[in-house]
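J.: only geometry, no sequence info:
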């Protein structure tokens, strides 16, 4: 095996899960046996009925939940042999309602990377499709958002979550229903920007929608009747 656990902190690891199952309580299986091969840059959309295990799969990949059975490896190393925080530092997670802090736009992005420069932040916003929005802000990166500050729309919030993931520099991005509450046109536009901005990163997106998948390499349905383990 090349490298070692410390090498992952700056690398772009190859993720594999093989026949992984998982349970939140131990009383039932919340993720059926699933196999995924995720080399660097692979984009996969996970769909399925409610309760089919979509969010549980993301929790396993993010190391918020350990598998009940099967194997999860990074470049051939079993994740159980790696420090949890070392794995999590590789992964940016974006949910359906990214939190907006009552602070400046700059601070809202730098929470993902405290050392990010204004150039880094501006680039991430541009890649997330927010360059026009940024230009229109009266105070630019110093604009205060959240409570007592400037309000943002659902689409802007979703793009802000994406920009935060981009500025983090993390090679793996997990998205849990990132456009769940948006109309079709807005969702399509955001997902197009997402896939365009993450060509060199591994992306796994959970979605209950049936649109916006044109930029993804694979679509996997976890609904039992369709589940083929990847």
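T.: Looks like it came in fine. Quantities reported herein were computed from a predicted structural model and do not represent experimental measurements.

J.: From now on I want contacts and neighbour counts done on CA atoms only, so please keep to that.
T.: Fine.

J.: Check whether residue 219 really touches residue 204, as I assumed.
T.: No - applying CA atoms under 8 Å as the test, residue 219 and residue 204 come out as separate, 9.9 Å apart.

J.: and these two? which has more neighbours close in?
T.: Set residue 219 next to residue 204 and count neighbours by other CA atoms under 10 Å: residue 204 wins out with 24 against 17.

J.: Point me to the helix or strand that includes the more buried one.
T.: strand 202-206 (DSSP states H and E).

J.: and what of residue 44?
T.: strand 43-47.

J.: which helices and strands does the very next helix or strand once past that strand pack with?
T.: Note on strand 43-47: by DSSP H and E, the next helix or strand toward the C-terminus is helix 54-61. Helices and strands touching helix 54-61, as assessed by 3 or more CA pairs under 8 Å, 6 or more residues apart in numbering; DSSP states H and E, comprise strand 15-22, strand 31-38, strand 172-176, strand 202-206.

J.: let's see 10 Å
T.: Secondary-structure packing of helix 54-61 (3 or more CA pairs under 10 Å, 6 or more residues apart in numbering; DSSP states H and E): strand 15-22, strand 31-38, strand 43-47, strand 69-74, strand 91-94, strand 172-176, strand 202-206.

J.: other SSEs contacting the shortest one?
T.: The helices and strands touching strand 91-94, judged by 3+ CA pairs under 10 Å, 6+ apart, are helix 54-61, helix 154-168, strand 172-176, strand 202-206.

J.: how about the helix or strand following the last one: buried residues?
T.: Under the assignment DSSP H and E, the closest C-terminal helix or strand after strand 202-206 is strand 218-221. Judged by neighbour count (16 or more other CA atoms under 10 Å), strand 218-221 contains these buried residues: 219-221.

J.: before we move on, what about stretch 184-199?
T.: For stretch 184-199, by 16+ other CA under 10 Å, it's 186-188, 190-195, 197-198.

J.: I'd like these laid out as CSV, including secondary structure and distance to residue 163.
T.: CSV is the format used below for those (DSSP: H, G, I helix; E, B strand; the rest coil; distance: CA to CA, whole Å):
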residue, secondary structure, distance to residue 163
186, helix, 16
187, helix, 15
188, helix, 17
190, helix, 11
191, helix, 13
192, helix, 14
193, helix, 10
194, helix, 9
195, helix, 13
197, helix, 10
198, coil, 11
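
J.: another structure for you, compare them:
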């Protein structure tokens, strides 16, 4: 019960890592506000968790939407102790097929959304010396071919995490990010594009257990650790859960 009585916001909570993280925090006593673009999905997730969870529509690329979920958490629970920025999108393909609309949307969700949510939450986190856990990627630490905009966005999350961790260090705010390899979520379940050099792609896979992907629960465990008092001296880290992907 590391989070009993704590107020926690989780973005991207309708499925995948966000949903697994919501279940993990709920099992440890947290009071949750869950946001996702998939309104039906996030409302269903909140209902399944029970009275300790509120679900609402959220577009992290929209400043007003980000402020709305912050306000909801403060109204419902009196403040915010932890912000988990997990919402994200993947855009896999060759650069010449990547138009500016696709580029802008991926950067807006994966990077600008982290900035908007963190900026809106910070006045409330400062009151309680709270903390932020961002979802980056192993692709935020190394290059991954045919993932140029995703890689750029996740490198940005790593850099933003480190910069803000230093900026708010004297005020006791901890800000960390997690860098997973492939995770068995709906985001990677679609058919890959054609004309991809798979020999290059397969250089960017985990090594542990023959290249098995992580499960969402593996990542949720790490989110909970970094958000907990057990990690009270940890800030500014980009924590890989990548089966050795970035060790090669």
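T.: Alright, I've got the coordinates. Please read all numbers here as calculations on a predicted model, not as lab measurements.

J.: Got a TM-score for the two of them?
T.: Between these two chains, after superposing, the TM-score reads 0.33 (TM-score structural alignment, normalised by the length of the first structure); 117 aligned residues with a CA RMSD of 5.1 Å.

J.: before we move on, back to that, export the helices and strands packed on helix 54-61 of the first structure as a markdown table, with columns for distance to residue 107 of the first structure.
T.: Shown next, in a markdown table, are these (distance: least, CA to CA, whole Å):
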| stretch | distance to residue 107 of the first structure |
| --- | --- |
| strand 15-22 | 31 |
| strand 31-38 | 32 |
| strand 43-47 | 29 |
| strand 69-74 | 32 |
| strand 91-94 | 17 |
| strand 172-176 | 20 |
| strand 202-206 | 25 |
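
J.: Please identify which of those strands is closest to residue 163 of the first structure.
T.: strand 91-94 (10.0 Å; CA to CA).

J.: Tell me where the second structure has helices.
T.: 16-27, 39-49, 63-77, 100-107, 113-128, 148-167, 198-201, 216-227 (DSSP state H).

J.: Buried deepest among those helices, which one?
T.: helix 16-27 (a mean of 23; mean count of other CA atoms under 10 Å).

J.: burial count for residue 133 of the first structure?
T.: 12.

J.: Return the distance of it relative to residue 17 of the first structure.
T.: Residue 133 of the first structure sits 39 Å away from residue 17 of the first structure, going by CA to CA, to the nearest Å.

J.: What of residue 71 of the first structure?
T.: 6 Å.

J.: Specify which residue of those two has the higher count of neighbours.
T.: Neighbour tally, residue 71 of the first structure and residue 17, criterion other CA under 10 Å: the higher count belongs to residue 17, 23 against 18.

J.: Go through the helices of the second structure and name the closest to residue 85 of the second structure.
T.: Closest among the helices of the second structure, using CA to CA: helix 113-128, at 6.0 Å.

J.: Tell me which other helices or strands that closest one touches.
T.: strand 7-11, helix 63-77, strand 82-85, strand 131-135, helix 148-167.

J.: Compare those and give me the one nearest residue 180 of the second structure.
T.: Using CA to CA, the nearest of these to residue 180 of the second structure is strand 131-135, at 8.2 Å.

J.: tell me the angle of the closest one relative to helix 148-167?
T.: 160 degrees (axes from the mean of the first three to the mean of the last three CA atoms, to 10 degrees).

J.: Just want the angle from strand 131-135 of the second structure to helix 216-227.
T.: 150 degrees.

J.: before we move on, back to that, what do residue 219 and residue 204 of the first structure both touch?
T.: 43-46 (CA atoms under 10 Å, 6 or more residues apart in numbering).

J.: so can I have TSV of those showing distance to residue 175 of the first structure?
T.: Listed next are these as TSV, based on distance: CA to CA, whole Å:
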residue	distance to residue 175 of the first structure
43	11
44	10
45	9
46	10
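
J.: For residue 119 of the first structure, state which of those residues is nearest.
T.: The closest of these, once distances to residue 119 of the first structure are taken by CA to CA, is residue 43, at 26.6 Å.

J.: What residues does the nearest residue in space to residue 20 of the first structure that is not next to it in sequence make contact with?
T.: Of all residues not flanking residue 20 of the first structure in the chain, residue 70 sits nearest, at 4.1 Å (CA to CA, 6 or more residues apart in numbering). Residue 70 of the first structure is in contact with 17-22, 33-35, counting by CA under 10 Å, 6+ apart.

J.: Including distance to residue 162 of the first structure, could those residues go into CSV?
T.: Compiled in CSV, the contacts of residue 70 of the first structure are given as follows (distance: CA to CA, whole Å):
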residue, distance to residue 162 of the first structure
17, 25
18, 28
19, 30
20, 28
21, 29
22, 27
33, 30
34, 27
35, 26
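
J.: ChimeraX command for the buried members of those residues?
T.: Of the contacts of residue 70 of the first structure, the buried ones can be selected in ChimeraX as follows, counting by 16+ other CA under 10 Å:
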select :17,18,19,20,21,22,33,34,35
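
J.: so which of the contacts of residue 70 of the first structure comes closest to residue 92 of the first structure?
T.: residue 17 (18.4 Å).

J.: returning to what we had before: possible to save the helices of the second structure as TSV with distance to residue 9 of the second structure?
T.: Shown next, in TSV, are the helices of the second structure (distance: least, CA to CA, whole Å):
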stretch	distance to residue 9 of the second structure
helix 16-27	9
helix 39-49	12
helix 63-77	7
helix 100-107	21
helix 113-128	9
helix 148-167	17
helix 198-201	34
helix 216-227	12
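
J.: Compare those and give me the one nearest residue 7 of the second structure.
T.: Short answer: helix 63-77, nearest of these by CA to CA, at 6.4 Å.

J.: I'm done for today, thanks for sticking with me.
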